[in-house]
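Chemist: pasting the sequence and the predicted model now:
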Amino acid sequence: MSETQIRTYHTKDVVRFRKTTEEFGGLSNMAPGFPIVVLGHRIRTSEALYQACRFPHLPEVQKMILSEGSPMTAKMRSKPFRKDSRPDWDDVRVKVMKWCLRVKLVYNWRKFSELLLSTGDRPIVEDSRKDGYWGAMPQDADTLNGQNVLGRLLMDLRRKLQEDPEALRSIPPLQIRNFLLLGEPIPMIMSPRQQEVALVRSDDEGPAQHAFL
């Protein structure tokens, strides 16, 4: 993904989201009602998960972020520590965001997949007043300009969902250093259905298989 290219979007041609209460608000990382489970920890939003991934070397900061009830509060609680983000954060943040979106899909399959597919083939744009990197900013009533990295990641996920949905049911861990949550390496993420199948198989094949889970 070329992150540096500024794009212009015409509002009449796109799916926009800003407020989580709007028709496509569930596309936002701030949207409630899309809980995630990683390493047995229930995480309220993909925004909290993304912010926690800044600090694999600071599990207490991660714990503080994940304990917040509001995604905006989780984001704000991370701000005083941003100078201590993992040193390669700018290099890996798009990969982390892409992974977070896939985890959101796995744990909210019907709800999130239906929302993504309902956008058809239209461009997806995060309509933002101040962020031209993850979103695009209004220039006038008819156009938005920005890199729209989040919108493009959502479009890529939508394309894969249209082409091969079963390939999205499990997510390998990111191949980056210190991919940790609360001090533990983040493993393969499987859908609840796949976890049930794996558990049945492990019970059938003996205790040695439980290490896979």
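Modeler: Done, it's in.
Chemist: all contacts plus neighbour counts: C-alpha atoms, from now on.
Modeler: Noted.
Chemist: top helix in this protein by residue count?
Modeler: Criterion DSSP state H: the longest helix present in the chain is helix 89-107.
Chemist: how far off centre is that one?
Modeler: Taking the mean of its C-alpha atoms, helix 89-107 sits 5 Å from the chain's own mean (CA atoms, centre = their mean, to the nearest Å).
Chemist: tell me the helix or strand right after it.
Modeler: The helix or strand immediately downstream of helix 89-107 is helix 109-117, counting by DSSP states H and E.
Chemist: so who does Leu115 touch?
Modeler: 24, 26-27 (CA atoms under 8 Å, 6 or more residues apart in numbering).
Chemist: quick one: which of these has the most company?
Modeler: When neighbours are taken as other CA atoms under 10 Å, the top entry among those is Leu27 (24 neighbours).
Chemist: ok, now how distant is that one from Lys83?
Modeler: Between Leu27 and Lys83 the computed distance is 28 Å (CA to CA, to the nearest Å).
Chemist: who are the contact partners of Phe24?
Modeler: 15-17, 115.
Chemist: any chance of JSON lines for the contacts of Leu115, columns distance to Arg42 and secondary structure?
Modeler: Below are the contacts of Leu115 laid out as JSON lines (distance: CA to CA, whole Å; DSSP: H, G, I helix; E, B strand; the rest coil):
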{"residue": "Phe24", "distance to Arg42": "24", "secondary structure": "coil"}
{"residue": "Gly26", "distance to Arg42": "18", "secondary structure": "helix"}
{"residue": "Leu27", "distance to Arg42": "20", "secondary structure": "helix"}
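Chemist: about what we covered before: and the longest helix of the chain, what other elements does it pack with?
Modeler: Helix 89-107 sits against strand 36-38, helix 46-52, helix 109-117, helix 149-163, strand 170-171, with contacts defined as 3 or more CA pairs under 8 Å, 6 or more residues apart in numbering; DSSP states H and E.
Chemist: okay, one more to line up with it:
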Amino acid sequence: MDKKFLVIGDIDTDLFLKVDHIPTWDEGLLADESQMLPGGKGANTTVQLAALGPKVSLMSCIGDDVFGKIGLTNLKNNELIDTSFIKTTSNPTTYCVMLLDNTGEKAIVVAPSVDIYPSLKMIEDSKCDFSSYENVHIIGLNPSKTLEYIEYLKQFDVSISVDLDSANGSEKQLLSIIDKSDIIFINKQGLHKLIKNVDDDVAVKKLGKKCKNTTIVCTLGSKGVMQVSNKEFTFEKANKINPVDTTGSGDSFIAGWLYVNFCLKDYNVSTKLKFANNCGETLALCLGGQGILLKNPEIGKDKIEFYEPFDAFGYLCNLSIYPFEYEGTIWPTSEQCYQAYKHTDEDYRRKIRECDDIYEVIELGRNVDSGSYDEYRWMTERVDVMYDIVLAKFSQNEDIKRLLLLTGDAKLIEHTKNDDFWGDNFDGTGENQLGKVLMKVRETLRKQSKRVDFESNN
């Protein structure tokens, strides 16, 4: 893929505290879990856009401190992300404390830095060839700097998009930003700061009339998304999900929209909005704003290759840790369950279940001299057993169930040279039985979801 994008925005680090509920005034409570993850709208959008395939540059600034190093390390580990325009300053890196309850709702406290966004001088001195990019995307939470960026970028032949989010700033500044940009992303709260006392669709149409040459994309949270472009209005409803964390969902939506708009131009507006919706919803099933995004939420690729539990599609791997119940027993991984059921002795199965070393698990499973292994029985029923186990895993873990359904009709392939039965033997000559099992499970879950939706509507 030869498309390139540039993001001008922020990098920060997010400290997540999982709590039972968001506290009220003067209330103290203990966090159930804590985790520190890289964040920032600019960095989030960059990571999610790169996950979809194109090369992305991020122009930003950070402090020479632990928070800056956390954010920068994650970006540098991605070969599709160019970090050469990220400058280190003497001021501290911005960080956020996020309180996250069991419903996925959150409260955020930001400790901002003086240098959240790069100065215009940093941009001018960067020697960046802006015209080489398909699109320059600006995080527009600082209206004054955003206007400076836009005025400077107008000399280059490049598309400019701005994420206004909740529309901070004066009405005059915001309308000027919208009018001078090619694409604007704004949420419902921001929209109604500009167009008051009317319904959502009326508001976005009115804003479109004020800024006729700008494509306006307005997200409505769980309701969906609206778009106005060249007087054409489109609404696309959201899918129903049970979010884990909505941090960065808007950034992921924008990444999906930019990708499908500039890289998959043959799709109509409705399909593009569905794609972007799926990107935002997929990220909401993970903690943090830089979880790995699916490379093809329903469209974009016709096959998905997986193998390791920590890669982009690691949840498809039997080694990934998603506990589930099978025949009355809780299993940490589907691999342990599968290896154990090669044997009929309950004590031997328990030994495999309680083993912490996955290599030892596989060795125990392959032990044909255990005294309870029947090769004929196992060779006859192993595919059916694998299907039952994998179905249990995905049925009982809503997050990965949703991710599996979002793969659409893509062919799922265990891509390994180590197995020509369960995998593809790395060259396509293998039977790919695990991939076939996963696709069968996906179809079963899809039918179950449609049946539940039908019953709930009747």
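Modeler: Noted; the coordinates are in hand. Computed from a prediction, not measured in an experiment: that's the story for all the values here.
Chemist: coming back round to it: can I get the contacts of Phe24 of structure 1 in CSV including secondary structure?
Modeler: Putting the contacts of Phe24 of structure 1 into CSV (DSSP: H, G, I helix; E, B strand; the rest coil) gives the following:
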residue, secondary structure
Val15, strand
Arg16, strand
Phe17, strand
Leu115, helix
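Chemist: name the member of those residues with the most neighbours.
Modeler: When neighbours are taken as other CA under 10 Å, the top entry among the contacts of Phe24 of structure 1 is Arg16 (24 neighbours).
Chemist: could you verify my assumption that that residue touches Ile124?
Modeler: Yes. Assessed by CA atoms under 8 Å, Arg16 of structure 1 is found in contact with Ile124 at 6.1 Å.
Chemist: what range in structure 1 does the helix or strand where Lys172 of structure 2 lies sit on?
Modeler: Lys172 of structure 2 belongs to helix 171-180 when assigned by DSSP H and E. Aligned by TM-score structural alignment, helix 171-180 of structure 2 falls on no residue of structure 1.
Chemist: and if you look at stretch 75-84 of structure 2?
Modeler: The alignment of stretch 75-84 of structure 2 onto structure 1 (TM-score structural alignment) covers no residues at all.
Chemist: still on that earlier bit, now the contacts of Leu115 of structure 1 in JSON lines, with distance to Arg152 of structure 1?
Modeler: Below are the contacts of Leu115 of structure 1 laid out as JSON lines (distance: CA to CA, whole Å):
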{"residue": "Phe24", "distance to Arg152 of structure 1": "15"}
{"residue": "Gly26", "distance to Arg152 of structure 1": "16"}
{"residue": "Leu27", "distance to Arg152 of structure 1": "12"}
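Chemist: please point out which of these structure 2 shares.
Modeler: Retained in structure 2: none of the contacts of Leu115 of structure 1 (criterion both residues aligned by TM-score structural alignment, their matches' CA atoms under 8 Å).
Chemist: and those, which is closest to Leu58 of structure 1?
Modeler: When these are ranked by distance to Leu58 of structure 1 (CA to CA), Leu27 comes first, at 28.5 Å.
Chemist: identify the residue of structure 2 aligned to the closest one.
Modeler: With TM-score structural alignment as the criterion, Leu27 of structure 1 pairs with Leu316.
Chemist: and the residue nearest to its match when sequence neighbours are not counted, how far is that from Val441 of structure 2?
Modeler: Nearest-residue entry for Leu316 of structure 2: Phe306, 7.0 Å, with adjacent residues in sequence omitted and distances by CA to CA, 6 or more residues apart in numbering. Separation of Phe306 of structure 2 from Val441 of structure 2 (CA to CA): 16 Å.
Chemist: and Leu181 of structure 1, how many residues sit next to it?
Modeler: The burial count for Leu181 of structure 1: 22, using other CA under 10 Å.
Chemist: aligned partner of it in structure 2?
Modeler: Using TM-score structural alignment, Leu181 of structure 1 sits opposite a gap in structure 2.
Chemist: go ahead and confirm Leu181 of structure 1 touches Pro59.
Modeler: Yes. Taking CA under 8 Å as the definition, Leu181 of structure 1 is a contact partner of Pro59 at 6.9 Å.
Chemist: joint contacts of these two?
Modeler: Counting by CA under 8 Å, 6+ apart, nothing touches both Leu181 of structure 1 and Pro59.
Chemist: test my guess that Leu194 of structure 2 contacts Lys172.
Modeler: No. Leu194 of structure 2 is beyond contact range of Lys172, at 9.6 Å (criterion: CA under 8 Å).
Chemist: list the contacts of Ser28 of structure 1.
Modeler: Neighbours of Ser28 of structure 1 in contact, by CA under 8 Å, 6+ apart: 17-18, 20, 126.
Chemist: repeat that with 10 Å
Modeler: 17-20, 45-47, 101, 126, 150-151, 154 (CA atoms under 10 Å, 6 or more residues apart in numbering).
Chemist: who wins on neighbours among these?
Modeler: Glu126 (29 neighbours).
Chemist: pretty sure that one is in a strand, no?
Modeler: Yes. Assigned with three-state DSSP, Glu126 of structure 1 falls within a strand.
Chemist: what residue of structure 2 takes the place of it?
Modeler: Glu126 of structure 1 maps onto Glu414 in structure 2, by TM-score structural alignment.
Chemist: surely its match touches Met439?
Modeler: No. Glu414 of structure 2 lies out of contact with Met439 (CA atoms under 10 Å); the separation is 11.6 Å.
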